[in-house]
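**Q** Below: sequence and its predicted model.
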Amino acid sequence: MHTIFRIGEVRKIDKKSPLYEVDLKLTSDDDQQLRQLTDRVREESSGSTGWYRMGKLLLTIGQFDKAEELYMALLEQASDDSDKTHIYHQLGWVKRDQGQYKEAASFYEMSLKIERKTLPEDHPSLANTYNSIGQVYHNMGDYSKALEFYEKDLEITKKALPSNHPDLATSYNTIGQVYNNMGNYSRALEFYEKAHKIYVKALPPTHPSLATSYGNIGQAYNNMGDYSKALKFYEKSLKIREKALPSNHPLLATSYNDIGGVYNNMGDYSKALEFYEKAHNIYEKALPPNHPDLAMSYNNIGLVYNNMGDYSKALEFYEKSHKIREKALPPSHPDLATSYTCIGQVYNNTGDYSKALEFYEKTLKIREKALPSTHPDLAQSYNNIGAVYNGMGDYSKALEFYEKSLKIREKALPPNHPDLASSYNNIGGVYNDMGDYSTALEYSKKNFEITKQVLPENHPDLAFPYNWFGKIYRSMKDYSKALDNFEKCLAIWKKGLPENHPYLAVACSNIGDVHRLMGNYEKALAFHQKALNIQENVQCSPLQVATTYINLGETYREMKDYSTAFTYFEKGLEIRKKKLSENHPDLAVVYHNMAKLYLATRKYSMAMKNIQQAVEIAQEKLPSTHPHLLEYKETFEKIRKKM
C-alpha cells in the first residue's frame, strides 16, 4: 500500500491567511479499516480514464461550473457513442446539482437514447441512467414518474447483480426516498430496511453507506413521530462516522444535524441548538465560506430561533444563509427559494405581512421558472402566500391561494398525503376566522381523516386536528365538545412530547379558556397557570405567552378581580404590540377585553378609547358579518349609552 495518512486535525494558520495547518498520522501497513475502505473505493472508481476521473472529482467537491466546462470540452472531442453516453450522463449530473432539472433531464435522456440503441435492454448501464432520470423527476416533485424510472432501474439491477450487492441497496434506498416524500413513511421504512440488510452483509462495519442507511431509517422514524427510535438510528449512524472519519469531517456534521432535527421536533430547542452548532463548527472548519452546506447550517440554526420566537436571531441566521446561496448558486436554484421562504416566515410571524409577502413572492417567482406547474414546492409557495393574506384578514385572497395550493396537491400527491391534510386544515382555518363554522368543521374533518390514516396513533401531529375541532366548537359555543377535543389533543402531546414542550402550554391554555367560558373559573386559572409555568421555563414564542396572559386576564375580569385582570391584559398587549402590526386583529381582541374591563370599573372614556381601536381594526380587517366585529359593535353601544 502507498504512504497513507489519517487526518488528525485541520487548523487555519491565521484569520487573514488562506493557508491551513494539517496534522497527519501515518497509517500502518496492516490497518484493517483502511484496507477495507480503499478496496471499496478502488472498486467504485475503476475503469475511468484521467480526464473523466477529474470530472467526477470536480462534481464530488461541488465545482459544477468547472465540471461542466471540462465535460463540454470532452464532448467536442468525443468520437464514439460510449464516450458521448458517459459525457451526457455527467452533464445531467452537473445540471441536477445546479438545480436546473429540465436541462438535467434533457442530458440524461440523450444518454438513454444512445444506450437503448447500443445496449441490450437489461444492461446495468441502462439501470444507472434510469436511476438518474428518476432522481430528476424526484427533484421536480413528479413522484409517480420518479417511481416509474426507479422501478425500471430496480428490475434490471435485480437481474444483473447478486442479491447482496450494494448497488441493489442503492436502488431500494432511492425508492424509499420517494415514498418518504410522498408521505408514505411505512413504505419508505420497508425499502430502507431492505437496503440496510444488504449493506450490513456486503460492506465493512465502518463504511459510509452503512452510516447513511442508519440515517435513512432514522429519518423515516422521525417523520412518523417516533422520536426515540429516530434518535437511536441517528446515533448508530453517528457512531460509525465518529470511528471512520476525522473529527471535522462534513458527514459528522450531517449526523449532528439529523440529531438536532429530532430535538427540534421534540421541542427541546436548547438541545437542538447544541447539535446544530456542533455541525456548524465542523462546516466552518472544513468547508470554504461560500459552501451550500454552510448555508444549510445557518438555516437550521435560524429555524430553531424561529421556533423559540426569537425572530431577530432567526432573521440574522436566515440572512447569513441567504448571502452564501446568492454567491454560490445560480439565481433560479431551489435553495435560494428556500431562503426567501424562511425569511418570509419570520416576517409573517412578526405580523409584518407586506415584507412576508415580498419574500414569498420572490420564492414563487423562482419556483414558477424552475419547476413544473404541478410541483409540490409550488403548492407550498401558494400556501405560504395564503397564510399571509389570512393573517392580514384578507380572507377571500387567503382562500384563493390556499385553493391553488390544494389543486396542485390533489394532482401531484397521493390522496392520503399529509400535505393534503395541511391544505384542508388551512382552508378550514380561514372559514373559522370568517365565522363560517360549519364549513370550517367540514374541512377539518377532511384533514382528520387523512391524518389518522397516515400517522401512527401516538404521533404528535395527530393532536392538531383535535386542536382545530376544539377551536371551532369553542367558536360555535359548543363547550363540552370543545373541551373533549382539547383534552384529546393534550393527551396525545403528553404521550408523544417532553413534559415541558411549548405545545403542552398551548393545549392547557385552550382547556383553561373553555373552562372560563363554562364558568369554571378555578379550573380555568389552574390550566392557565400550568401553561404559564411551562412557558416561563422553556424557550417558546412570545406570542403564545401573550395569549396565556390575555386568557388569564379574561378569567380574572369575569371573576371581578379587575386589578389582576388589568395587569395580565397589559402584559399580553405589550408583547403583541411589539410582535404584531398595529392593525392586527389579535390586537383588537385585547382592546375589546380592556374596554369591557374599563366599562365594568366605570372608566367610560378609557372604555370608549379601547373599543374604538378594536372596532377600527375589525372594520378594516374582518368581514362585515364576522362575530368579533358584531360583538365589538355591541360593546361599543353599551359604552356609548353610559357616556
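**A** Yep, that arrived. Here the structure is a predicted model, which means the values were calculated and not measured. Numbers count the residues shown, from 1 in each chain.
**Q** From here on, just use CA atoms for contacts and neighbour counts.
**A** Noted.
**Q** Give me the most central residue, the chain.
**A** Nearest to the mean C-alpha position of the chain, counting by CA atoms, centre = their mean, stands residue 303 at 8.8 Å.
**Q** That residue is in contact with residue 314, isn't it?
**A** Yes: judged on CA atoms under 8 Å, residue 303 makes contact with residue 314 at a distance of 6.5 Å.
**Q** Residue 572 - how many residues pack around it?
**A** Residue 572 has 25 neighbouring residues, counting by other CA atoms under 10 Å.
**Q** wait, what's in contact with it?
**A** 545-550, 590 (CA atoms under 8 Å, 6 or more residues apart in numbering).
**Q** Residue 543 too?
**A** By CA under 8 Å, 6+ apart, the contact list for residue 543 reads 309, 575-576, 579.
**Q** can you rerun that using 10 Å?
**A** By CA atoms under 10 Å, 6 or more residues apart in numbering, the contact set of residue 543 is 309, 349-350, 549, 572-573, 575-576, 578-580.
**Q** How about residue 451?
**A** Residue 451 makes contact with 416-422, 445, 457, 459, 461-465 under the criterion CA under 10 Å, 6+ apart.
**Q** And residue 445, by the same measure?
**A** Counting by CA under 10 Å, 6+ apart, residue 445 makes contact with 421, 424-425, 428, 439, 451, 465-466, 468-469.
**Q** From residue 437, how far out is it?
**A** 12 Å (CA to CA, to the nearest Å).
**Q** Quick check: neighbours shared by these two?
**A** residue 428.
**Q** What is the neighbour count of the closest residue to residue 92 other than its chain neighbours?
**A** Leaving aside its chain neighbours, residue 92 sits nearest to residue 104 (4.1 Å; criterion: CA to CA, 6 or more residues apart in numbering). Applying other CA under 10 Å, we find 26 residues neighbouring residue 104.
**Q** Likewise for the one 4 residues further on?
**A** By other CA under 10 Å, the residues close to residue 108 number 27.
**Q** any idea how far whichever helix or strand it is part of is from the chain center?
**A** Applying DSSP states H and E as the criterion places residue 108 in helix 101-118. The gap between where helix 101-118 is centred and where its chain is centred comes out at 32 Å by CA atoms, centre = their mean, to the nearest Å.
**Q** One more: stretch 251-271?
**A** Its chain's C-alpha centre and that of stretch 251-271 lie 13 Å apart, by CA atoms, centre = their mean.
**Q** which of the residues in that stretch are buried?
**A** 251-271 (16 or more other CA atoms under 10 Å).
**Q** In helices only, show me the residues you listed.
**A** Cross-referencing those against helices under DSSP state H gives 251-265, 269-271.
**Q** that older thread, please name the residues that touch the residue nearest to the centre of the chain.
**A** Going by CA under 10 Å, 6+ apart, residue 303 touches 261, 264, 269, 273, 297, 309-311, 313-315, 317-318, 342, 345-346.
**Q** ok, second structure coming up, stack it against the first:
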Amino acid sequence: MTLFERYKERLKDLDPELITAEDEISLKEAFRHAKEIMEPKGLISWFVTASEPFYRAAAWEVLLPIYKELLDTAERELGPEAPETASALNGLAGIYRYMGKHEEALKLFSRALSIREKSAGSEKTETGDTLSELGILYYVMDRQEEALSYYTRALEIQEKFLNPENLGAVRTLNRIAFYYKGMERPEKAEELFVRALRLLEKLAEKEPENRKVMGYTAGTLNNLGVLLSEMGKLEEAEETYGQALKLQEKVYGKEHPQIAQTLNNLALLYFQTTRYEKALILYTRSLEIMEDMGKTEHTGFATTLNNLAGVYVQKGRNEKALELYTRALEIRERILGPDSPEVAKTLNNLGELYRILGQHKKALPLYTRALKIYESTLGPAHPDVGTTLNNLAGLHESMGEYETAIDLYEKALDIIEKEYGPDHPYFKITRNNLLGLYEKMERSWRG
C-alpha cells in the first residue's frame, strides 16, 4: 500500500461534525502524495470528493491553500475552460463566501458557471450545483430577487438528477425555504421543507437504510421543527423534532452533535411552553453529549449553556444560572470575539439576572456594554437595540432613576414600533413598562 493509499483510507467515511486535527493532517498528507502519482484531472476529481467533509466542517485554513493550488494547476495544465478548472473555481468560491469575501466569491462562481454551461451543458448536475451556490451567495449579499432566480434555475436541473448519492435538489429546497423564512413568508417556507421531505421519502422507499438519505431527512425535519415552533405550531413542532431525533439516533447512535442540536431545539420549545423540567433534562443531555464529543469550545455549546441558565432562572436557582451564563460568556468571547452580538445576548441575560438579584451596580455595565455592541454591529435602529434599551430602562427604574428610565423606554418604543408595529408583543411589553412607571410616579406624588 502506497503512502497515498494509507492516508486515503484514513479519510473514508468521515463525519463532518467530528473532524479532528489528525484528520486534517491526513488530508494534507494525502494531497501531498496524490500530487506525486496523479494527473491533474484525477487529482482534482479525487480532492473535491475527499474534501467534502472538511468543507462541511468549515476547515477553511486547511482547504484554502489547497484549492488555490488546484486552481493554479488546473488553469496551467488543463486550460482556463476545462471542467476541472470549474470544479476548483467552485470550491474556492465557496470558501470565500463563508469567509465573507463575497465579491471574490461571485467572480469565481460566475466563471465556474460559465465553464460548466459551455462544457457540461445547462442540464447537468454540476451546473445546477453552481447555480444553487450562487443563489445562497446572492442571498447573503442581500440581493434577494437574484438569489431566488438562481435557486429556481438550480432546482429545475437538480430534480432531474435526484438519487440517494446526489441530494442537491433537497439542499436547494432547504435553501429556498430559508429564503422565504427570511422574507417572513413562513407558510411558503413550510411548503418547501415538506416538498423536500417528500423527495426524501421517495428515495427512502427505494433504499430505506441509506444513511445519507436518513441524515438529510433528519436535518430537514429539524429545520421544519424550528420553523413550526416560530409559527406557534408547537404540537406539530414537537412531533417533528421527535421524528428527527429517532432518525438521528438510528444514523449516528445516542451521542452526536446533530442529536445535541435537536435536543437543544426541543428543549427551547419546552421552555417556551413552561415545561421547565423537560427543558432542563434535554438541555443537560445536550451538554453532556457535546462534552463527551469534545465540543466544549463551540458556539453551540455556549448557546446551550445560555439556554440552560434561563431554565435555572425560571426555577429560582440563580447561583447555578449565574455560573452557566458566566461560562457561556467566556466561551463566546473566546470564539467570537468581545464585540459579537452573541456576546451581547449573554451580557443582557447576565444583566437581567443581576437586576433580579438586586445587584444593580453589576447589572449596569453589562447592559451598557451589550447596548454598545448591538449599536456598533447591528446599527442604532435594530430591534435588539430596542430590547436592550427596554432592559436598561427597567434597571434605572429599579434604581429609582425614573427620568432616565422614561427616556430609555421611549427610545425603545420608537425602535420597536418602526420594526414590528404597535401590535407586536415586544411593543406592548415596553409600552406597558412605561405606563406602569407613570402610574408608579403618579402614586408617589399622591402619597
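**A** That came through, no problem. Not measured: the values here are computed from a predicted model.
**Q** quick one: the helices in the stretch 151-300 of the first structure?
**A** 166-181, 185-202, 208-223, 227-244, 250-265, 269-286, 292-307 (DSSP state H, counting those that start in this stretch).
**Q** now the ones you listed as a markdown table including distance to residue 505 of the first structure?
**A** Conversion of these to a markdown table gives the following (distance: least, CA to CA, whole Å):
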| stretch | distance to residue 505 of the first structure |
| --- | --- |
| helix 166-181 | 31 |
| helix 185-202 | 29 |
| helix 208-223 | 23 |
| helix 227-244 | 20 |
| helix 250-265 | 16 |
| helix 269-286 | 15 |
| helix 292-307 | 14 |
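**Q** Buried ones among the contacts of residue 543 of the first structure?
**A** Buried members of the contacts of residue 543 of the first structure, scored by 16+ other CA under 10 Å, are 309, 349-350, 549, 572-573, 575-576, 579-580.
**Q** and which of those is nearest to residue 109 of the first structure?
**A** Here the nearest of those to residue 109 of the first structure, counting by CA to CA, is residue 349; it sits at 43.8 Å.
**Q** Map the closest one onto the second structure.
**A** The pairwise alignment with the second structure assigns residue 349 of the first structure to residue 314, based on TM-score structural alignment.
**Q** For its match, give me its contacts.
**A** Residue 314 of the second structure makes contact with 271, 274, 276, 321, according to CA under 10 Å, 6+ apart.
**Q** ok so, going back, is it possible to export the contacts of residue 572 of the first structure to a markdown table including secondary structure and distance to residue 608 of the first structure?
**A** Supplementary listing: the contacts of residue 572 of the first structure in a markdown table, determined by DSSP: H, G, I helix; E, B strand; the rest coil; distance: CA to CA, whole Å:
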| residue | secondary structure | distance to residue 608 of the first structure |
| --- | --- | --- |
| 545 | helix | 27 |
| 546 | helix | 23 |
| 547 | helix | 23 |
| 548 | helix | 25 |
| 549 | helix | 23 |
| 550 | helix | 20 |
| 590 | helix | 14 |
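**Q** Quick one: which of these is the most crowded by neighbours?
**A** Using other CA under 10 Å as the neighbour criterion, residue 548 leads those with 30 neighbours.
**Q** Return the residues in contact with residue 464 of the first structure.
**A** Taking CA under 10 Å, 6+ apart as the criterion, residue 464 of the first structure is in contact with 425, 444, 447-448, 451, 470, 485-486, 488-490, 492-493, 503.
**Q** so what's residue 180 of the first structure closest to, chain neighbours aside?
**A** residue 188 (5.2 Å).
**Q** Residue 222 is in contact with the one you found, correct?
**A** No: using CA atoms under 10 Å, residue 188 of the first structure is not in contact with residue 222; the gap is 12.0 Å.
**Q** what sits in contact with each of these two?
**A** Contact criterion CA under 10 Å, 6+ apart; residues shared by residue 188 of the first structure and residue 222: residue 216.
**Q** which residues of the stretch 401-550 of the first structure fall in helices?
**A** 418-433, 437-454, 463-475, 479-496, 502-517, 521-537, 542-558.
**Q** Minimum distance to residue 156 of the first structure: which of these has it?
**A** The nearest among those, by CA to CA, is helix 437-454 at 31.4 Å.
**Q** coming back round to it: so what sits against both of residue 303 and residue 314 of the first structure?
**A** Joint contacts of residue 303 of the first structure and residue 314 (CA under 10 Å, 6+ apart) are 342, 345-346.
**Q** Could you dump these into JSON lines and include neighbour count and secondary structure?
**A** Listed next are those as JSON lines, based on neighbours: other CA atoms under 10 Å; DSSP: H, G, I helix; E, B strand; the rest coil:
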{"residue": "342", "neighbour count": "25", "secondary structure": "helix"}
{"residue": "345", "neighbour count": "27", "secondary structure": "helix"}
{"residue": "346", "neighbour count": "27", "secondary structure": "helix"}
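**Q** wait, which of those is closest to residue 117 of the first structure?
**A** Set against residue 117 of the first structure, the nearest of those by CA to CA is residue 342 (46.4 Å).
**Q** give me every residue that touches the closest one.
**A** Going by CA under 10 Å, 6+ apart, residue 342 of the first structure touches 299, 302-303, 306, 314-315, 318-319, 321-322, 348, 356, 359-360, 363.
**Q** Can you select the buried ones among these for me in PyMOL?
**A** A single PyMOL command is used to select the members of the contacts of residue 342 of the first structure judged buried by 16+ other CA under 10 Å:
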select buried, resi 299+302+303+306+314+315+318+319+321+322+348+356+359+360+363
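**Q** Tell me the one of the contacts of residue 342 of the first structure nearest residue 203 of the first structure?
**A** Nearest member of those to residue 203 of the first structure, counting by CA to CA, is residue 299, at 33.7 Å.
**Q** how near is the closest one to residue 486 of the first structure?
**A** The value you get for residue 299 of the first structure to residue 486 of the first structure, if CA to CA is used, is 33 Å.
**Q** and if you look at residue 564 of the first structure?
**A** Per CA to CA, residue 564 of the first structure is found 26 Å from residue 486 of the first structure.
**Q** Neighbour count: these two, which is higher?
**A** Counted by other CA under 10 Å, residue 564 of the first structure and residue 486 do not tie: residue 486 has more neighbours, with 28 against 15.
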